[in-house]
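S.K.: Attaching a predicted model along with its sequence, questions to come.
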Amino acid sequence: MLTTRFVDGAPNWIDVGTSDMEGAQSFYGGLFGWEFRSAGPDAGGYGFFELAGRIVAGGMRTTPEQGPPAWTVYFRSPDAGATAEAARQAGGSVPMPPMDVMDQGRAAILADQAGVPFGIWEPARRKGIEAAGEVGALCWAELYTPDIARAAAFYHAALGWETSAVTFPGGVYTSVNPAGTGEDGMFGGMVPLADDPVEAGTGQPYWLPYIGVDDTDAVVDRAVELGGTVRMPATSLAGVGRLARLEDPYGARFAVLKGDPRQT
């Protein structure tokens, strides 16, 4: 499960790049109760979303040249340079090479074999987000990809992940966990693009972060009121919980979940 006791390969940060930072602050503040705090004058406009005084995400304004608005999921690396090289060797790329983030740690943006961007964070003073696996914080992450086997091989080579097949009503789900952590370490899964009715036909593989909520339907309604879009309405899955996929007013996609995906 997702906790803030981070191990190598586990998600330890998320952030949103958006065309309208003030608008994003208003949207996520209204939706989850997040408050935004600047990281300081030397941070280039980057800042932190906080819930009850704990950092749950980051965010900054991005330009069209940097890509469309999107959420990025970061994974803990013991050595950002070595992980970036492992990703290259496994058929991925390094759009943003490892760089020092003041005295907080080292960050890089990589892309997997299908071109899906993700981040890595090598912690120094900052270990990662300060809340996870609870209401208002990251609780799960899914990769929508055209080829599960190739993706599993890539992330195993780059981050050491292990995968397992979990049977649920209607099919089989590929779950992922950091090396050696087993079922207790499951933090997400991989979904074939072609088999998903929401994503089929988009042709765009991507990482989707899930935020924990205590009332999925109410959050969906509120997202619409705040200018968001419902990509998949609130849906109950036996043994999982009630989830929905949303898009903020600027195009960044995310999901919400009441429940624990590991209960499948």
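M.R.: Done, it's in.
S.K.: from here on, contacts and neighbour counts on C-alpha atoms
M.R.: Will do.
S.K.: Please name the residues that touch the closest residue to G45 other than its chain neighbours.
M.R.: Nearest residue to G45, sequence neighbours excluded (C-alpha to C-alpha, 6 or more residues apart in numbering): M60, at 5.9 Å. Shown in contact with M60 (C-alpha atoms under 8 Å, 6 or more residues apart in numbering): 15-18, 21, 45-47.
S.K.: adding another structure so you can compare the two:
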Amino acid sequence: MRSGPVGARIHHRHVSRIRVPSRLGRPPRPTKPGRRDRDGSAEIGHNRPLNWQSEDRRYHGLLLRKLSEMAPQFVEGAPYWVDLSAADVPAAADFYCRLFGWEATDLGEEAGHYTNLTYQGQEVAAIGPAFNTDVTPQWITYFKSNALYDTTKAIEAAGGVVRMPPMDVFDQTSIAQFTDPVGAEFAVSQPKKHTGAGRWGDVGSVCWVELHLRQAEPSVSFYQRVFGWTTRNMPMGGDHEDPYTLLIPSGQDDSFGGIYIDDQSGQTPRWWVYFGVEDHEAAAAKAVEMGGSRLAEPMSVPEVGSWSVLADPSGSMFCAFTPPN
């Protein structure tokens, strides 16, 4: 395996100041409009190349501090929930609860023993029973839609495949699951009473989602057609020719995730989920102790954070990410 779900260390240098989930409100910027970089070359804002040597470097830390003060208010097209299908739900829940300090609540037989996971009383994810035990389970990212049936039609028209047609989940939400044109699985949800995760972008919750592909097209065009995302390419440097692509909901400035092109690993395209932890090294050691595995060497970028690439005992892959102090 290559450098892990983040793709390459260099990418975090480019996305550090906009590496936050998209919300209705944005945290205050650390600079006033019109203020210029130390070299006087450009105004600080989103419509210019990022300068890692300037105040871009400090912006990341401010955003991470602000995240815990903000209640998630997810815009349409942004990720707002994740869940895992497991052959043994209690065992999977026990693994992640011990790893991340979560608490599990089985919603009962009527709900198919779908199990909500909370951190400090806030919902962060869930685990449900797997209906196909012949494949390795994976974390599924749910994107918000205000019109699920229209989104389903758009997905089919753009070349996606419906794996599970729209269905109501009691009075909580309506959901559907899909496969994009290159094989990456994802889901879409239209909120009702359940409006998504109660905690996002902080320790104990999802911090970032990332799509791993062998080539950019047709996936980039597919998601743009379906969700109206805008994108921004960042050079990765070194011998990596393909840029890293930031994903931004329509009408927003902040990126919720990215696309990393990995044409060497031969892995099936998939959405990766990053969970925030206080110490990713300790989390990795604990995961291995409980029967999980470390899939790559840990990585770190000063003032950005560090992460470990892991798999649970059933093989489901994820990342443990530690923000800077």
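M.R.: Now that the structure is in, tell me what you want to look at. All values reported here derive from a predicted model rather than from experimental measurement.
S.K.: before we move on, the earlier item: may I see the ChimeraX selection of the buried members of the contacts of M60 of structure 1?
M.R.: Selecting only the buried entries of the contacts of M60 of structure 1 in ChimeraX, with 16 or more other C-alpha atoms under 10 Å as the criterion:
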select :15,16,17,18,21,46,47
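S.K.: What separation do you get for the residue mapped onto G228 of structure 2 from structure 1 and T83 of structure 1?
M.R.: For G228 of structure 2, the aligned position in structure 1 is G160, judged by TM-score structural alignment. According to C-alpha to C-alpha, to the nearest Å, G160 of structure 1 stands 10 Å off from T83 of structure 1.
S.K.: What's the residue nearest to G45 of structure 1 aligned with over in structure 2?
M.R.: Aligned partner of M60 of structure 1 by TM-score structural alignment: G128.
S.K.: Now do the same for that match: helix, strand or coil?
M.R.: Secondary structure, DSSP: H, G, I helix; E, B strand; the rest coil: G128 of structure 2 is strand.
S.K.: okay, which residue is most central for structure 2?
M.R.: Most central in structure 2 under C-alpha atoms, centre = their mean is V209, positioned 1.8 Å from the mean C-alpha point.
S.K.: host element of that one?
M.R.: Element membership of V209 of structure 2, judged by DSSP states H and E, is strand 206-213.
S.K.: how far apart are the following helix or strand past that strand and its match in structure 1?
M.R.: Moving toward the C-terminus from strand 206-213 of structure 2, the next helix or strand (DSSP H and E) is helix 219-227. Taken over the aligned residues, the distance from helix 219-227 of structure 2 to structure 1 averages 0.7 Å (mean C-alpha distance after the TM-score superposition for structure 1).
S.K.: Pull out the buried positions in helix 219-227 of structure 2.
M.R.: In helix 219-227 of structure 2, counting by 16+ other C-alpha under 10 Å, buried: 219-220, 222-224, 226-227.
S.K.: between those, which is nearest S145 of structure 2?
M.R.: F227 (8.5 Å; C-alpha to C-alpha).
S.K.: Distance of the closest one relative to P165 of structure 2?
M.R.: Noted for F227 of structure 2: a distance of 18 Å to P165 of structure 2, by C-alpha to C-alpha.
S.K.: again, but for H11 of structure 2
M.R.: Distance of H11 of structure 2 to P165 of structure 2, given as C-alpha to C-alpha: 36 Å.
S.K.: Comparing these two, which shows the higher neighbour count?
M.R.: Higher neighbour count among H11 of structure 2 and P165: H11, with 21 against 13, using other C-alpha atoms under 10 Å.
S.K.: contacting residues for that one?
M.R.: Counting by C-alpha under 8 Å, 6+ apart, H11 of structure 2 touches 234-236, 244.
S.K.: Switch these over to TSV; also include neighbour count, secondary structure and distance to V309 of structure 2.
M.R.: Listed next are the contacts of H11 of structure 2 as TSV, based on neighbours: other C-alpha atoms under 10 Å; DSSP: H, G, I helix; E, B strand; the rest coil; distance: C-alpha to C-alpha, whole Å:
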residue	neighbour count	secondary structure	distance to V309 of structure 2
M234	19	strand	22
P235	14	coil	23
M236	21	coil	20
Y244	27	strand	19
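S.K.: what's the closest of these to A287 of structure 2?
M.R.: Nearest to A287 of structure 2 among these, with distances taken as C-alpha to C-alpha, is Y244, at 28.8 Å.
S.K.: Aligned to that closest one, what sits in structure 1?
M.R.: Matched by TM-score structural alignment, Y244 of structure 2 corresponds to Y173 in structure 1.
S.K.: quick one, which of G160 and T83 of structure 1 is more surrounded?
M.R.: The neighbour count for G160 of structure 1 versus T83, taken as other C-alpha under 10 Å, is higher for T83 (22 against 18).
S.K.: Would you mind finding the match for M167 of structure 2 in structure 1?
M.R.: When structure 1 is aligned by TM-score structural alignment, M167 of structure 2 is paired with M99.
S.K.: and its match, how many neighbours does it have?
M.R.: A count of neighbours around M99 of structure 1, defined by other C-alpha under 10 Å, yields 15.
S.K.: Distance of it relative to I120 of structure 1?
M.R.: As judged by C-alpha to C-alpha, M99 of structure 1 and I120 of structure 1 stand 11 Å apart.
S.K.: All good on my end, thank you.
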